[in-house]
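Asker: Provide a 3D model corresponding to the input given below.
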Amino acid sequence: MLVAAAVCPCPPLLVPEVAAGAAPELASLRDACADAIGVLAAARPDRLAVLGPTAGPGDGPGPDARGAVMYPQGARGSFRGFGVDAEVRLGHGAATGAAPELPPPLAVAAWLLERADWTAAPVTGLGVGEEWTGAECAAAGRELAGSADRVALLVMGDGSACRTLKAPGYLDERAADFDARAARALGAADTAALAALDRELARDLLVAGRAPWQVLAGAGEGAGLSGALLYDDAPYGVGYMVATWS
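Answerer: Presented below is the predicted three-dimensional model:
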């Protein structure tokens, strides 16, 4: 059963070494993420599953019928692709077997957990495909929620990347409304509103979080959790939201 969730954005700029001189600009976002992780720890889960978007089906081994990619506890990631020789590990201990390298969104999650000195529960990762339908996301969420008595989720994903002229996707007038609806749903733990987010519109607006959020919606069905929105801004023309469900 889902007992808690934290929703965080996944820009590598969250890592101060990657942000370099711009690191102070996201200090309040890092603080909000730390508070969200604290809510997860306070829930005393039996298992923490970290969800994040993946670039494609080749990002790791063991995809299921939906193309989900699993990452075991101890899987490693790095920020070398962003010019920083820094490594992270998903949870404590070494991974068993030949674990894949974490994609950037899950590497950011691993960094957040390391920063919080996470020891509350075992951690595994799940790469969620952008092409997943809402129904596929919901099914994956229900499976996660049923995987232990007390399940917590750390859900990584950005909002639209089209909020300003200088945004990665340039300005799209639909972006602010999409992000506002997503933020309201995340802050209210409104599973129906999250499930209703349009996949094609999300793709047009370069929304990385749509599929992970809809997995969360499936996991939260019937759980009776309440939500809180801790952060909602677009400092680089990309929607960043932090929310907790408990």
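Asker: going forward, measure contacts between C-alpha atoms and count neighbours the same way
Answerer: Fine.
Asker: ok, now which ones touch residue 118?
Answerer: The contact partners of residue 118, taken as C-alpha atoms under 8 Å, 6 or more residues apart in numbering, are 41, 91.
Asker: What of residue 190?
Answerer: Counting by C-alpha under 8 Å, 6+ apart, the residues that residue 190 touches are residue 217.
Asker: one more time with 10 Å, if that's ok
Answerer: Contacts for residue 190 (C-alpha atoms under 10 Å, 6 or more residues apart in numbering) come out as 182, 184, 217, 220-221, 225-227, 245.
Asker: again, but for residue 179
Answerer: 158-161, 163, 185, 202, 205, 207, 232-234, 238-241.
Asker: Restricted to helices, list these.
Answerer: 185, 202 (DSSP state H).
Asker: circling back: what is the nearest of the contacts of residue 190 to residue 8?
Answerer: Among the contacts of residue 190, residue 245 lies closest to residue 8 (C-alpha to C-alpha), at 11.9 Å.
Asker: Give me the number of neighbouring residues for that closest one.
Answerer: For residue 245, the neighbour count with other C-alpha atoms under 10 Å is 26.
Asker: what do you get for residue 173?
Answerer: Residue 173 has 12 nearby residues by other C-alpha under 10 Å.
Asker: For the comparison step, fold the sequence that follows:
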Amino acid sequence: MITRVAIVPYPPLLVPRVAPGDDRQIAELRYAVLGAARWLQQGASRWRAVAADADAPGGYAGLRGSFAGYGAAVDITLSADVPGEAESSESLPLPVLIAGWLREQAGADAVTVDVLDPATAQPDCARAGAALATSEDTALLVLADGSNRHGVKSPGGNDDRAPEFDASIADALRGADADGLARIDPVLCTKLGAAGRVALQVAGGVVGIESRGVVGTRGWDATLHYSAAPFGVGYHVATWEAR
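Answerer: Coordinates of the predicted model:
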């Protein structure tokens, strides 16, 4: 069963060769994300990951990919066992590429990524999380971005609701609050350009399962390591560990 969960964003700027330089905001974000990934690896060397992508939902494992489409010829693999001659794909979804890059940076053996449709309803997300919670996997990487509408220079343009929206997500992550994550409004997410709802609600299904009597009274220790909106996008980094 899942005993460790790491929640991270997945912007390509996490990769130094994609966004070179010494920008302080990028450095702080990378530090938090890499710290969460290394913490996850300390608990398990083989990870399960969950994300959402409209163009390429499905399961991803044992593949080689590339960030060439983001301006840097940086190859990644989802497993240390992928042959060196395996063909590299630029068409892998961004969260899959980031999951592979984090696997390599943390020294984990492998990551299998479940990419869901962004329109997946909350009850289905909760059921997916419940299934993960009782699977053989012990470490879950959750790839989720917040709103992209923080300020007039943000990718989605300004929306005054974005700060409160991301603050509510930060509060839920700080407390491993399954109910708080379940309440994330999919309609509001669409309006605010928040791509992480589905993955976050799957995570809520993982930690919320004990409230339905399946895992007894197991609780979670949660830490919010980072929550900010550099470059107009809400990013959160948190870790949860089962007691």
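Asker: Contact partners for the residue nearest to residue 170 of the first structure when sequence neighbours are not counted?
Answerer: The spatial neighbour of residue 170 of the first structure that comes closest, neighbours along the chain excluded (C-alpha to C-alpha, 6 or more residues apart in numbering), is residue 162 at 5.1 Å. Taking C-alpha under 10 Å, 6+ apart, we find residue 162 of the first structure in contact with 168-176, 204-207, 234, 236-239.
Asker: Let's see that with 6 Å instead.
Answerer: If you count contacts by C-alpha atoms under 6 Å, 6 or more residues apart in numbering, residue 162 of the first structure has them with 169-172, 175, 205.
Asker: That one pairs with which position in the second structure?
Answerer: By TM-score structural alignment, residue 162 of the first structure lines up with residue 149 in the second structure.
Asker: The helix or strand encompassing residue 95 of the second structure aligns to what range in the first structure?
Answerer: In this assignment (DSSP states H and E), residue 95 of the second structure forms part of helix 94-106. With TM-score structural alignment applied, helix 94-106 of the second structure matches the range 104-116 in the first structure.
Asker: ok now the matching stretch, how far from the chain's centre?
Answerer: 10 Å (C-alpha atoms, centre = their mean, to the nearest Å).
Asker: how about it: buried residues?
Answerer: 104-114 (16 or more other C-alpha atoms under 10 Å).
Asker: Nearest to residue 134 of the first structure among those residues?
Answerer: Using C-alpha to C-alpha, residue 105 is the member of those that lies nearest residue 134 of the first structure, at 20.4 Å.
Asker: Nearest spatial neighbour of the closest one, chain-adjacent residues omitted?
Answerer: Per C-alpha to C-alpha, 6+ apart, closest to residue 105 of the first structure is residue 10, 5.0 Å.
Asker: Checking that neighbour next. Helix, strand or coil?
Answerer: Reduced to three states with DSSP: H, G, I helix; E, B strand; the rest coil, the structure at residue 10 of the first structure is coil.
Asker: burial of it, as a residue count?
Answerer: That count, for residue 10 of the first structure with other C-alpha under 10 Å as the rule, works out to 26.
Asker: just residue 150 of the first structure next, same as before
Answerer: Count around residue 150 of the first structure with other C-alpha under 10 Å applied: 17.
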